[in-house]
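Asks: the following block contains a protein sequence and its predicted model.
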Amino acid sequence: MKTLGQIYESFRFAWRALKSNVLRTILSLLGVTVGIFAIISVLTIVDSLEKNIKDSLDFLGTGVIYIEKWPFTADNDGVYRWWDFWKRPNASYNEFKFLQANLKNENGMVIFSGKGNSVIKYGNNSIGQIRLIGGSQGYDVVFEVNIEKGRYFTPEEIESGRNVAIIGYEVAQALFPNEGDPVGKTIKIKNLKYIVAGVIRKEGQSFLGTPSNDYCTIIPYQAFRRLYQTGTGNPQELTSRIGVKGKESDVGLVELENEVRGILRTRRGLKPEEKDNFVLNRPEAIANVIGNLFDVVGVAGWIIGGFSILVGGFGIANIMFVSVKERTSIIGLQKSLGAKNYFILFQFLFEAVFLSLIGGMAGLLLVFLLTYVPMGSLVVTLTVKNIVLGLGVSSAIGLISGIIPAALAARLDPVLAIRSN
């Protein structure tokens, strides 16, 4: 109770001191407000950008290893050796079957290929620039295929390569504007008839405009191979990729990666001294590159905001020195009535932190208002982590700025303090 009473008394003293000179208080707060706004706004935008970009990469799946000839990122020396990569063989259907029979640690596997700028027709309606995907069994395990109407392919349809299709939301809207449920209707792809088995739920546009299921059509892999040459391993044909889904933990993925590498090297007859003629891509590699880039931007934000925070800290220290000088006689009177040094110290420290926190909260309010500014497809969100960080930095600045004035006030001689006027 005694501690709560001291906090209450300190709050009253701090509030009275701040109200006594509002203009001086506001001017002292500006540095902290601008500094916190600069730091937290940069961190908020950086975090939002990073989240939006990573969300845009969700189409790559999570915990997935891709077997293909083109790596996602450059080598460790920063060089992307395309002249070596294009000679590599594509992943083949026979390799997919071999891996399917021999892998022990996978949670799902698929071989798939795609072709852009495809035209889908139904009667007199058509839609172009559609991504046509051929996927084997396991496509719905490795990737999210949220069916809104109808169903996914049956194993028999996939293995036999029947002419069935699952269409995206926008494809359904364009081809069947007044037809109601498209399931069971017959569409045409390259003048071949396909029965619509299902419609994918609307996803909307991503921040980076990465491929969306809204503008795609999925057919069985063997049906896709009847339209385009792929899956034989020929470097010149349409690229096929094998996706292997592993356990979510890094350890599980590393074990799976080693297992896949060993089996595929054996399948391709590579000698121990020969380099891999394939690459095992993981979406986490892109995420790490993005994370490193935004770490640099975040440091720049701290440097920019740090100067404003420094100015704000000097402003708070200045107002606290003035406050100690103005209240010297009151401090002497408090001490003569029995107030301990730690109470005086705590009183002025509380005032400095309280002052800094007001500036910090004002900066956070400006950042919060910034989240309502339209920024196209970028969704800016002020996270709890950044709010706590902003309040923590404000409190630290107040504590550092107020420690010397508070210590001077606590060490004043009561007799000399009372006689100071």
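Replies: That came through fine. Numbering: from 1, shown residues only.

Asks: please count neighbours and contacts with C-alpha atoms only from this point.
Replies: Will do.

Asks: got the buried residues for whichever helix or strand I404 is part of?
Replies: Following DSSP states H and E, one finds I404 within helix 384-410. Residues of helix 384-410 classed as buried by neighbour count (16 or more other C-alpha atoms under 10 Å): 386-387, 390-391, 393-407, 409-410.

Asks: likewise for stretch 64-84?
Replies: Under 16+ other C-alpha under 10 Å, the buried positions of stretch 64-84 are 64-72.

Asks: which ones among the residues you listed map onto helices?
Replies: Within these, no residue falls in helices by DSSP state H.

Asks: got TSV for those, with distance to P220 too?
Replies: TSV is the format used below for the buried residues of stretch 64-84 (distance: C-alpha to C-alpha, whole Å):
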residue	distance to P220
V64	20
I65	21
Y66	19
I67	19
E68	20
K69	23
W70	24
P71	26
F72	26
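
Asks: where is the longest strand in the protein?
Replies: In the chain, with assignment by DSSP state E, the single longest strand is strand 108-122.

Asks: this is the comparison structure:
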Amino acid sequence: MQFLRQVFESFRFAWQALRSNLLRTTLSLLGVTVGIFAIIAVFTLVDSLERNIKESINVLGNNSLYVQKLPWTFDGPYQWWKYFQRPELTYSDFRYLNEHLENADAVAAAGGKGGVTVKNGNNSMPCRISGVTMDYNRVTDVVLATGRYFTAQEQDGSRNAVILGAEVAENLFPNQIAVGQTMKVAGLNFIVIGVQEKKGASILEVGGNVDRRCLIPYTTYAKLFQSLNPSISIFVKGYDTDPGLEDLEGEIRGIMRARRSLKPTQTDNFAINRPEALFKFIGAIFAVLTTAGWVIGGFSILIGGFGIANIMFVSVKERTNIIGIQKSLGAKNYFILFQFLFEAVLLSLVGGLAGIALVYLLSFIQLGTLELHLTAGNITLGLGVSSIIGILSGIIPAFSASRLDPVIAIRAK
């Protein structure tokens, strides 16, 4: 109990010392403030960018593989001259995989064409038309705000049914309920059966902006646009019991090689792409940005730490006589040590809080599609780094103060 009371007294002495030298205190904590601001600002920016990009990538779906003509390559030069000679993936390839795959939970295909004008009366806008098969909503992220998904009859019968993106519905049917109404796609009448939930713009829009996209049955899409864009992508969702989707990938490769009559010595003339490859590439970029944040902020914090240490040595020199009096009245060494150590930590924490407050104010600035979020983890990190800097900066001055001889200290002027 006495120990806790003495610790509290040490804290109170430290607070009074800081209050009595406000200008010196303010100048001392500027370095820590700038350093914590730099580190937490970079971390907040990286976290917000990562969240924004991952939300846009989620449209690709989870636990899925993509069978396509071209591979996703994120390291080294892209050897396009090899890949462009490959045959296109066709609707018959999709049907063959759908019939023969045993390790797949769902198989879907999609083709797309951008810049297609859609109309409703005098309202019109260009958007991307995506032709999708029946299980597309099981493989990728299709969230409907109103209406329903396609039926098997609409797919098999090549019906003119359409699911609108949120922005398309707002532009073509302002202040109206879009579901059940008729609109024109490429000059043909289509009935609206659903409207997707609004996602908003993102920095990295994989497959285009979902809010500016219309989904139609693939068979309908094939009649309208297949001759202009014959290539499709095949989406295959695996089971949770297949970790890493190794069995599924091997089965897809075996079926596609057999279908295309490839010899054992021949390389694949198709690609099996994984969404996690994109995640790893983006994660590597964010790791570099995070390291840069530590380096930039580290120099500022280092300067701030030296500033705090210098001020603490000056403070010990100024209060040497008081230290001698305290020791002569029975103050223990740890009481003196805690007194100055708390002062250094408190000084550093105030600087860290000021830096975090600046980042919080920065989060209110509009950065287009990017929303900055200051997380509790980053706040904790900032306070933790500030505390460590305070301890490292104050431990030597505090230790030297605690070791002063009380007789010599009282005589000091």
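Replies: Now that the structure is in, tell me what you want to look at. In this text the structure is predicted, and so the values were computed from the model without any measurement.

Asks: let me see the ranges of the helices in structure 1.
Replies: Per DSSP H, structure 1 carries helices over the ranges 2-20, 22-56, 82-85, 93-102, 139-142, 155-160, 169-175, 221-227, 250-268, 283-326, 328-336, 341-370, 384-410, 414-418.

Asks: possible to save these as JSON lines with distance to I200 of structure 1?
Replies: As requested, the helices of structure 1 are exported to JSON lines (distance: least, C-alpha to C-alpha, whole Å):
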{"stretch": "helix 2-20", "distance to I200 of structure 1": "59"}
{"stretch": "helix 22-56", "distance to I200 of structure 1": "18"}
{"stretch": "helix 82-85", "distance to I200 of structure 1": "34"}
{"stretch": "helix 93-102", "distance to I200 of structure 1": "26"}
{"stretch": "helix 139-142", "distance to I200 of structure 1": "12"}
{"stretch": "helix 155-160", "distance to I200 of structure 1": "18"}
{"stretch": "helix 169-175", "distance to I200 of structure 1": "6"}
{"stretch": "helix 221-227", "distance to I200 of structure 1": "18"}
{"stretch": "helix 250-268", "distance to I200 of structure 1": "29"}
{"stretch": "helix 283-326", "distance to I200 of structure 1": "23"}
{"stretch": "helix 328-336", "distance to I200 of structure 1": "73"}
{"stretch": "helix 341-370", "distance to I200 of structure 1": "35"}
{"stretch": "helix 384-410", "distance to I200 of structure 1": "34"}
{"stretch": "helix 414-418", "distance to I200 of structure 1": "78"}
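
Asks: so for T210 of structure 1, which of those sits nearest?
Replies: Among the helices of structure 1, the nearest to T210 of structure 1 by C-alpha to C-alpha is helix 22-56 (6.0 Å).

Asks: superpose on structure 2 and give me the mean offset of the closest one.
Replies: Helix 22-56 of structure 1 differs from its equivalent in structure 2 by a mean of 1.5 Å after superposition (mean C-alpha distance after the TM-score superposition for structure 1).

Asks: and that helix, what does it pack onto?
Replies: Secondary-structure packing of helix 22-56 of structure 1 (3 or more C-alpha pairs under 8 Å, 6 or more residues apart in numbering; DSSP states H and E): helix 283-326, helix 341-370, helix 384-410.

Asks: quick check: angle from that helix to helix 384-410?
Replies: For helix 22-56 of structure 1 against helix 384-410, the angle by axes from the mean of the first three to the mean of the last three C-alpha atoms, to 10 degrees is 150 degrees.

Asks: could you give the angle of helix 22-56 of structure 1 to helix 341-370?
Replies: Per the same axes, to 10 degrees, the angle that helix 22-56 of structure 1 makes with helix 341-370 is 50 degrees.

Asks: please identify the buried residues of helix 22-56 of structure 1?
Replies: Those would be 25, 28-54, 56, for helix 22-56 of structure 1 by 16+ other C-alpha under 10 Å.

Asks: and what of stretch 190-200 of structure 2?
Replies: Going by neighbour count (16+ other C-alpha under 10 Å), the buried part of stretch 190-200 of structure 2 is 190-197.

Asks: go ahead and confirm D268 of structure 2 touches R257.
Replies: Yes: the criterion here is C-alpha atoms under 8 Å, and D268 of structure 2 meets it with R257 at 7.0 Å.

Asks: okay, those two: which has more neighbours?
Replies: Neighbours per residue, other C-alpha atoms under 10 Å: of D268 of structure 2 and R257, the larger number sits with R257, 18 against 15.

Asks: for the aligned residue in structure 1 for that one, give its distance to G243 of structure 1.
Replies: When structure 1 is aligned by TM-score structural alignment, the residue opposite R257 of structure 2 is R265. Note on R265 of structure 1: its distance to G243 of structure 1, by C-alpha to C-alpha, to the nearest Å, is 17 Å.

Asks: now stretch 386-401 of structure 1: which residue numbers in structure 2?
Replies: Taking TM-score structural alignment, stretch 386-401 of structure 1 hits residues 378-393 over in structure 2.

Asks: what comes into contact with the matching stretch?
Replies: 32, 36, 39-40, 43-44, 301, 305-306, 308-309, 341, 344-349, 351-353, 356 (C-alpha atoms under 8 Å, 6 or more residues apart in numbering).

Asks: likewise for stretch 119-129 of structure 2?
Replies: Residues contacting stretch 119-129 of structure 2 (C-alpha under 8 Å, 6+ apart): 112-118, 168, 171-173, 182-185, 208, 212-216.

Asks: can you do 10 Å?
Replies: With contact meaning C-alpha atoms under 10 Å, 6 or more residues apart in numbering, stretch 119-129 of structure 2 is reached by 111-118, 162-165, 167-169, 171-174, 181-189, 207-216, 221, 225.

Asks: what's the distance between the residue nearest the centre of structure 1 and G262 of structure 1?
Replies: Relative to the mean C-alpha position of structure 1, the nearest C-alpha, by C-alpha atoms, centre = their mean, is the one of K51, at 2.0 Å. Between K51 of structure 1 and G262 of structure 1 the distance is 35 Å, computed by C-alpha to C-alpha.

Asks: are any of the contacts of stretch 119-129 of structure 2 buried, and which?
Replies: The buried subset of the contacts of stretch 119-129 of structure 2 - by 16+ other C-alpha under 10 Å - is 111-113, 118, 162-165, 167-169, 172-173, 182-185, 189, 208-216, 221, 225.

Asks: quick one: map G243 of structure 1 onto structure 2.
Replies: Superposed on structure 2 with TM-score structural alignment, G243 of structure 1 falls opposite F235.
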